[in-house]
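**Q** Test case, fold it:
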Amino acid sequence: MKSPQLLLLFATVAIFECTHAAVLPERLQLNICKKSEDDYQACLLQAFEKARPHFLNGVPELDFPGIDPLVINVTSVDRTLNELISIKAVLKNVRVTGLGGVVINDLKVDLKNMIGEIRLTVPHCEMSMEHDVSGQLLIVPLRNKGYFRGNFSNIQMYMRAQFKKYKQADVEYFTVDKFDTKFRVGDGVIKIIAKNPDLQFTADLITNFYNENPRLVMDSISPIYNEYSNQVIKQEINNYLARVPAAEFLPE
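**A** The predicted structure follows:
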């Protein structure tokens, strides 16, 4: 896909888990926020800033990879909205830099109903990858294998999650019951190089169409990457929650 949203969602998962992680190595344990905090939201914000350097570089004890650069070996998407918007893509050797500059714009926590909301901004990021894409993007057919580079700015991210508890072997765990996430990229410029030089014309067609109409392109495919990100982020968060008892994630 020719935009950064599907990749930024992995970084969003990392940021979200940073502020809620409970089973931490000793150097990070002081960042745990207790349920009894006078201002739980303020504690989370402070915890994020203190833990930020560690999560940028990765935390091996938690099997947590660094997010700047963010490296993804392979990911894929296969979705059709209508006859004008359909994308089937395999992305390999993805590398994203700039996510370390993420800014938390707003954070809301409702402990009684177990609901959390967060709004983030990434001022700028750069991305490179190998891609194999097919489908249709408005008036442009997507048929290309090659290499992609992009510079993107003012990336806005929003997540809202509602959690619930369940028991397993008499131990309570959290799981995400309802989840919603949305991404919006302010602007971007891309370059595509075809593996087969004879097909560079197609690569240039896609490149020029995007660069001349970035807002149109990104708004057109937004239902795809928002739906995809909802599924992937929810699953990733639940994978982490299932490892640790609820009392560890939210101590009294």
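**Q** switch to C-alpha atoms for all contacts and neighbour counts from now on
**A** Noted.
**Q** in terms of contact count, name the helices or strands touching the helix ranked longest in the chain.
**A** Longest helix in the chain, counting residues (DSSP state H): helix 214-241. When contacts are defined as 3 or more CA pairs under 8 Å, 6 or more residues apart in numbering; DSSP states H and E, helix 214-241 packs onto helix 5-20, strand 70-82, strand 171-194.
**Q** Pipe the ones you listed into CSV and attach mean neighbour count and distance to residue 40 per row.
**A** CSV is the format used below for those (neighbours: other CA atoms under 10 Å; distance: least, CA to CA, whole Å):
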stretch, mean neighbour count, distance to residue 40
helix 5-20, 20, 11
strand 70-82, 15, 29
strand 171-194, 19, 18
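**Q** Ok, which of these comes nearest residue 112?
**A** For the helices and strands packed on helix 214-241, the distance to residue 112 is smallest for strand 171-194, at 14.0 Å, taking CA to CA.
**Q** re the thing from before, just put the helices and strands packed on helix 214-241 in CSV and tack on distance to residue 217.
**A** As requested, the helices and strands packed on helix 214-241 are exported to CSV (distance: least, CA to CA, whole Å):
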stretch, distance to residue 217
helix 5-20, 12
strand 70-82, 14
strand 171-194, 11
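**Q** To check against the first, give me the structure of this:
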Amino acid sequence: MRSIFFFDSSHKLALLTFLALSSQWQVLAVDFPAPITKCHFGDEKCMIEQGQKLLNRAATGIPELDIPSIEPLVVEKIEMLGDKNSALKVDLVMTDVKFHNYTKPKITTIKGFTKDLSKPMKIVTQNINPRLTIKSKYKVDGNILVLPIKGEGELTLTLDNVKTRFTTTLHAEQRDGKQFLIIDNIKIETQVDKATTDMTNLFNGDKALSESILKVLNENWRVLSDELTPIINEAVANKLKEVMAKFFKDIPYEDYFLPE
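**A** So this is what the prediction gives:
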């Protein structure tokens, strides 16, 4: 027997309202992308494990959150202007900068999530990356330890045992009755055990001059590292802010953790 249902105008209105609310609920009920799962609030061990999973997913991209692949992490341009009062009086422009192995660190700390959303939240994450390789096109002109350096070509910067601390400041914004996190700022601090630099086409390809200046540069690698690292960190922080904003955009903070 076939059942036939008739609806008057009030029933139609109720049905349309139900469908609209159901549709809105489906939009808001965005969960973490698989295989990332929720943790109990304050379970740092679990959050570190899920953070590692998130890095693995981000390496190939998360299409459902409109997050592109960040392996390698790409930054369009990094520019350093030489300080006349330092040992590194160099103008360096790096373009098409690619950070290889950026999603491979071991996360050691995740702290700062809070239940009080009435004030800004500060999340601190620390990790260790055995080796990070930065490749880019470059243009350089200036002096290193009074020695001239000039060239335009390909740059490879290899960083060993990179310890990184991320401090992310956020605030909550209410939308459709739920709280969503908005990133205000990301600060990145790094420590490096060793940095090795290679540049093609220094001094218009003069092999002897190139090998000589690269030897001096790598023997005094901290001179370059101390000047360039803060500039790199700022550029990376701006890029990561764009990526993380997409992750936070559609997932209500209330849905981050398992019920207690």
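**Q** what about residue 64 of structure 2, which SS state?
**A** Using DSSP: H, G, I helix; E, B strand; the rest coil, the structure places residue 64 of structure 2 in helix.
**Q** Can you tell me the closest non-neighbouring residue to the equivalent of it over in structure 1?
**A** Aligned counterpart of residue 64 of structure 2 in structure 1: residue 61 (TM-score structural alignment). For residue 61 of structure 1, ignoring the flanking residues on the chain, the nearest one in space by CA to CA, 6 or more residues apart in numbering is residue 25 at 6.8 Å.
**Q** Tell me the buried residues in stretch 79-98 of structure 2?
**A** Buried residues in stretch 79-98 of structure 2, defined by neighbour count with 16 or more other CA atoms under 10 Å: 79-82, 87-95, 97-98.
**Q** Out of those residues, which sit inside strands?
**A** Within the buried residues of stretch 79-98 of structure 2, residues falling in strands by DSSP state E are 79-80, 88-95, 97-98.
**Q** Max pairwise distance over the residues you listed: which two?
**A** Most distant of these, by CA to CA, are 89 and 98, 24.5 Å apart.
**Q** show me the contacts for residue 165 of structure 2.
**A** Counting by CA atoms under 8 Å, 6 or more residues apart in numbering, residue 165 of structure 2 makes contact with 124-127, 188-190.
**Q** what does residue 68 of structure 1 give?
**A** 56-57, 96-100.
**Q** What strand or helix carries it?
**A** Using DSSP states H and E, residue 68 of structure 1 maps to neither a helix nor a strand.
**Q** what do you get for residue 162 of structure 1?
**A** According to DSSP H and E, residue 162 of structure 1 maps onto strand 140-168.
**Q** how far apart are that strand and its match in structure 2?
**A** After superposition onto structure 2, strand 140-168 of structure 1 sits on average 2.2 Å from its aligned residues (mean CA distance after the TM-score superposition for structure 1).
**Q** That strand: which residues count as buried?
**A** The neighbour-count criterion (16+ other CA under 10 Å) identifies 141-163 as the buried residues of strand 140-168 of structure 1.
**Q** And the counterpart of residue 49 of structure 2 in structure 1, how far from residue 55 of structure 1?
**A** When structure 1 is aligned by TM-score structural alignment, residue 49 of structure 2 is paired with residue 46. Residue 46 of structure 1 sits 14 Å away from residue 55 of structure 1, going by CA to CA, to the nearest Å.
**Q** And those two? Which one has more around it.
**A** Neighbour comparison, residue 46 of structure 1 and residue 55: the larger count goes to residue 55, with 21 against 15 (by other CA atoms under 10 Å).
**Q** Quick check: buried residues in the helix or strand hosting the more buried one?
**A** Using DSSP H and E, residue 55 of structure 1 sits in helix 40-57. For helix 40-57 of structure 1, the neighbour count (16+ other CA under 10 Å) marks 40-41, 43-44, 47-48, 51-52, 55-57 as buried.
**Q** just those now: which is nearest residue 213 of structure 1?
**A** Of the buried residues of helix 40-57 of structure 1, the one sitting nearest to residue 213 of structure 1 (CA to CA) turns out to be residue 56, at 32.6 Å.
**Q** ok, that closest one - contacts?
**A** By CA under 8 Å, 6+ apart, the contact set of residue 56 of structure 1 is 66-69, 100.
**Q** follow-up on the earlier one: could you work out the most separated pair of the buried residues of stretch 79-98 of structure 2?
**A** Using CA to CA, the buried residues of stretch 79-98 of structure 2 reach their maximum pairwise distance at 87 and 98, which is 26.7 Å.
**Q** now stretch 99-112 of structure 1: how far from the chain's centre is it?
**A** Distance of stretch 99-112 of structure 1 from the chain centroid (CA atoms, centre = their mean, to the nearest Å) equals 14 Å.
**Q** Pull the residues that contact it.
**A** 11, 35, 40-41, 45, 56, 67-70, 115-125.
**Q** For residue 101 of structure 2, see how far away the equivalent of residue 128 of structure 1 over in structure 2 is.
**A** Per TM-score structural alignment, the equivalent position to residue 128 of structure 1 in structure 2 is residue 135. Shown here: residue 135 of structure 2 relative to residue 101 of structure 2, a distance of 11 Å by CA to CA.
**Q** Tell me which of those two has more neighbours.
**A** Legend: neighbour count by other CA under 10 Å for residue 135 of structure 2 and residue 101, higher for residue 135 (21 against 18).
**Q** Give me the nearest residue to the more buried one, chain neighbours excluded.
**A** The shortest distance from residue 135 of structure 2 to any non-neighbouring residue, by CA to CA, 6+ apart, is to residue 156 (4.6 Å).
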